[in-house]
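Engineer: Need a 3D model of the following:
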Amino acid sequence: MPANDVPPGVRKNPIANRTLAQSYAALPARTRLLFGLVACAVGGAGLAIADILEEKIPAQKSNATDSQQRGAH
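Structural biologist: Just a heads-up that it's a prediction; the model follows:
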């Protein structure tokens, strides 16, 4: 990896003193891209699984909300 790919502020900081954002910026572009793709895949899988579970196990209907039970309008 050429030294020009790393943001200038990151090169000066020792690894122990870097923030999370600086450490992320120091990663190669391909690695950052893969992190983003994996995060999107996990999110999409979570949405798909939630939809499947919602069809198989529907939410139970409640008779009244808390405010209606207390008599509030």
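Engineer: When you work out contacts or count neighbours from here on, use the C-alpha atoms and nothing else.
Structural biologist: Will do.
Engineer: Whichever strand or helix holds Leu53: which residues count as buried?
Structural biologist: Assigned by DSSP states H and E, Leu53 belongs to helix 29-56. For helix 29-56, the neighbour count (16 or more other CA atoms under 10 Å) marks no residue as buried.
Engineer: one more to line up against the first:
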Amino acid sequence: MKHVLAVLVALLAILTWTFAGTIVELESYRATNAQGLCHVPGTDYAADAAARQQREQCLMATQTGTGPVRHLLNALGIF
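Structural biologist: Below is the predicted model of the structure:
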């Protein structure tokens, strides 16, 4: 049982290291979206493709006050 746990922890560490950049990017996107930082009230994003594209660019470019390590911990469900 001890070996299985060690293998799982090692696999998690390898995957986290490999995909850390993508994890941080997606978690930053999620946090920005959850906080509503790029939302424009009264805009119908389903009908207006230009507004939707502008919002997507804002979501990708906006940095929350949280650092990359915190984003990793949030994505892993630790923090």
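Engineer: Now the TM-score, please.
Structural biologist: TM-score of the superposed chains, computed with TM-score structural alignment, normalised by the length of structure 1, equals 0.34; 41 aligned residues with a CA RMSD of 3.7 Å.
Engineer: Identify each buried residue in the helix or strand containing Thr32 of structure 2, please.
Structural biologist: Per DSSP H and E: Thr32 of structure 2 is located in helix 20-35. For helix 20-35 of structure 2, a neighbour-count test (16+ other CA under 10 Å) marks Ala20, Ile23, Val24, Glu25, Leu26, Glu27, Ser28, Tyr29, Arg30, Ala31, Thr32, Asn33 as buried.
Engineer: What is the nearest of the residues you listed to Asn74 of structure 2?
Structural biologist: Set against Asn74 of structure 2, the nearest of the buried residues of helix 20-35 of structure 2 by CA to CA is Glu27 (7.6 Å).
Engineer: Contact partners for that closest one?
Structural biologist: Contact analysis of Glu27 of structure 2 by CA atoms under 8 Å, 6 or more residues apart in numbering lists His71, Leu72, Asn74, Ala75.
Engineer: which one is the last one nearest to, not counting chain neighbours?
Structural biologist: With sequence-adjacent residues excluded and distances taken as CA to CA, 6 or more residues apart in numbering, Ala75 of structure 2 is closest to Glu27, at 6.3 Å.
Engineer: if I look at that neighbour, how far off is Thr16 of structure 2?
Structural biologist: Per CA to CA, to the nearest Å, Glu27 of structure 2 is found 13 Å from Thr16 of structure 2.
Engineer: Ala49 of structure 2 now?
Structural biologist: 34 Å.
Engineer: ok, back up a step: show only the entries of the contacts of Glu27 of structure 2 found in helices.
Structural biologist: For those, the ones inside helices are His71, Leu72, Asn74, Ala75, with DSSP state H as the criterion.
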